[in-house]
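Asker: Please work out how this folds:
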Amino acid sequence: MKFKLYDYENDRSTDIELTPSQWKELQAFLKELKNPPAHDYKAVLDCFNRICSKLPPATRLTDKRRRAIIKAQKDGYDLEQVFRTAAQSAFLCGRNDRKWRASFDWIMQPGNLVKVAEGQYSDSVPAPAPSAPPMSGNPFDNYG
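Answerer: From the prediction side, this is the model:
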């Protein structure tokens, strides 16, 4: 099947030949562009509310929240894992000096999302100090 392709950079059209399988693949691609896959926004909110039960619930699905969910999924975030990480953070759950708690909208902000996903708000347990062998009275005894 012949197909006309317009080259905007060089301001000209080019005829290309497509096999039937290439034509079907192109049609499927164009259909997907026209009708992008549906995002299950409600499932994301339900997941947040189930996992982050100590945070304020997200009940309304606003356009801002839809856009944030699309962007996070497009950027490759595993939102369920992000919510689990947030739920395990004492700071994000309100155990801080101001009793402040993170919200769905706060977590979904791009700058905060990356920090939560990378564990920057995770509770840290101080690592035990490395134990060094006691030094002898002569500092040169410790070498060789």
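
Asker: Please make it C-alpha for all contacts and neighbour counts, starting now.
Answerer: OK.

Asker: tell me, which helix in the protein spans the most residues?
Answerer: Determined from DSSP state H, the single longest helix within the chain is helix 20-34.

Asker: which helices and strands sit right next to it?
Answerer: Using 3 or more CA pairs under 8 Å, 6 or more residues apart in numbering; DSSP states H and E, no helix or strand is in contact with helix 20-34.

Asker: For it, buried residues please.
Answerer: By 16 or more other CA atoms under 10 Å, helix 20-34 has no buried positions at all.

Asker: Which residue ranges of the chain form helices?
Answerer: 20-34, 41-51, 63-74, 79-87, 104-108, 110-117.

Asker: what sits against the residue nearest to the spatial centre of the chain?
Answerer: A centroid search over the chain (CA atoms, centre = their mean) returns Tyr77, at 2.3 Å, as the residue closest to the centre. Tyr77 makes contact with Ala117, according to CA atoms under 8 Å, 6 or more residues apart in numbering.

Asker: Ala43 and Glu80, how far apart?
Answerer: 10 Å (CA to CA, to the nearest Å).

Asker: Comparing the two, which shows the higher neighbour count?
Answerer: More crowded of Ala43 and Glu80, by other CA atoms under 10 Å: Glu80, with 13 against 10.

Asker: any idea how far that one lies from Cys47?
Answerer: Using CA to CA, Glu80 is found at 7 Å from Cys47.

Asker: how about this one, so we can line them up?
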Amino acid sequence: MSMKHLKYCPELNQITGSINATILLLQLEYWFAKMTGGKFYKFLDSCEHELYKQGDSWVEELGFSKQEFRTAFSKIGKVYTSKKAFKESKDLFNGKYYASYYDRIKGLTYYIRNDAKLSELFDDDSNKILYSEEKSTENTEDVLRTPQIIIPANPKTSSPLSVEYNKLLTSVKDTHPTKVCVPYETIKALFNQYCPSYPQLTLLTAKRKTLLKKLWYDMGQTLENFKQAFLSAENSDFLSGRLGSWRASFDWLIQEDKFVALLEGCYTNNRRQSQFSPSTPSAPKPHSKFTTMYSHYWDFEELEKLEDQYIDRQIAKYSTMSVALD
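Answerer: This next block holds a predicted model:
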């Protein structure tokens, strides 16, 4: 059976902040060493995208959950939810080692490397360790670059790690602690306040509390995320039912993937509109759902080419400035 391995250097944990972030950093370095052009795209999980290939995602490659990946990347990278936000940023990396942005037209997430900062992290000696190739008769796509310690990606195979370290690695992926103080009633009040277009929430069932507990723990244990998500849901013509007969429910909104999509602005209206305040009882319904449709005769391929050229120049400019400052 073909088996691939993940790199791991425990010395980096104090810098990255977690074991998962260290593994992700080294895997990013692996892909940047293989790719050219200063950036590459990669899928978070398996999907129906025409460019996706089986196994070609972070979740499948690392064995992380989607939330574990997001948490790990947030420790070492700056996340942009759109290409526009990335292009308009005055500080691409915000002091971190990487940046990523989501191209909504292509449906791809791109990753960019902060060469200047990473050159400070890895000296010449460490680079020899990080990028030493393990000689093998296996296909190079099946065996990843290997440092001093390796972790088999297949959990059923034996591992060269000590028992004590295996326990430590397992503890990172433990389920949520049983004693978590979740402000259920406050979240309920926020929904009723910021989502007046939806049916009022009156009962928090055990199932709803389970979903809210997971969101509360995974999303940083802050009410601001719930406020932002509920506002996005209220301001979305599609979710609030202002475009048709279907309307999202509270149970739909608090599903993890839907909640994250709300925070990332995936349900923002395609047209400019005023933001509805909590005091507004409901948003005005358009006379026809066709009033929100428009068309332009744009050459999207040409626009994409120009945007990619602009981003490449911006990355090159930032790298040149960083080297000059050093």
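
Asker: just to revisit the earlier point, want to throw the helices of structure 1 into a markdown table with distance to Arg12 of structure 1?
Answerer: Compiled in a markdown table, the helices of structure 1 are given as follows (distance: least, CA to CA, whole Å):
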| stretch | distance to Arg12 of structure 1 |
| --- | --- |
| helix 20-34 | 21 |
| helix 41-51 | 43 |
| helix 63-74 | 34 |
| helix 79-87 | 45 |
| helix 104-108 | 44 |
| helix 110-117 | 41 |
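
Asker: tell me the most buried of these?
Answerer: Mean neighbours per residue, mean count of other CA atoms under 10 Å, is largest over these for helix 79-87, with a mean of 19.

Asker: can you tell me what part of structure 2 that one aligns to?
Answerer: Aligned using TM-score structural alignment, helix 79-87 of structure 1 spans residues 226-234 in structure 2.

Asker: can you list contacts of that stretch?
Answerer: The contact list for stretch 226-234 of structure 2 (CA under 8 Å, 6+ apart) reads 187, 190-191, 194-198, 239-240, 253, 259, 262-263, 265, 267-268, 276.

Asker: Was I right to think His39 of structure 1 contacts Ile70?
Answerer: Yes - here His39 of structure 1 reaches Ile70: they are 7.2 Å apart, a contact under CA atoms under 8 Å.

Asker: Could you pull out the strands in the stretch 51-200 of structure 2 for me?
Answerer: Here the stretch 51-200 of structure 2 has its strands, by DSSP state E, counting those that start in this stretch, at 77-80, 98-103, 108-113, 149-152.

Asker: gap between the aligned residue in structure 2 for Val114 of structure 1 and Cys195 of structure 2?
Answerer: Aligned counterpart of Val114 of structure 1 in structure 2: Val260 (TM-score structural alignment). Note on Val260 of structure 2: its distance to Cys195 of structure 2, by CA to CA, is 17 Å.

Asker: Please apply the same query to Lys34 of structure 2.
Answerer: Separation of Lys34 of structure 2 from Cys195 of structure 2 (CA to CA): 47 Å.

Asker: More neighbours: these two, which one.
Answerer: Cys195 (29 against 9).

Asker: Structure 1: which residue goes with the more buried one?
Answerer: Under the alignment (TM-score structural alignment), Cys195 of structure 2 pairs with Cys52 of structure 1.

Asker: can you check Tyr184 of structure 2 too?
Answerer: Applying TM-score structural alignment, one finds that Tyr184 of structure 2 aligns to Tyr41 in structure 1.

Asker: contacting residues around that match?
Answerer: Residues near Tyr41 of structure 1 by CA under 8 Å, 6+ apart: 61, 66, 69.

Asker: same thing but at 7 Å, please
Answerer: Listed by CA atoms under 7 Å, 6 or more residues apart in numbering, the contact set of Tyr41 of structure 1 reads Arg66.

Asker: So which bits of the lengthiest helix in structure 2 are buried?
Answerer: Secondary structure of structure 2 per DSSP H: the longest helix is helix 300-325. Buried residues in helix 300-325 of structure 2, defined by neighbour count with 16+ other CA under 10 Å: 315, 318-319.
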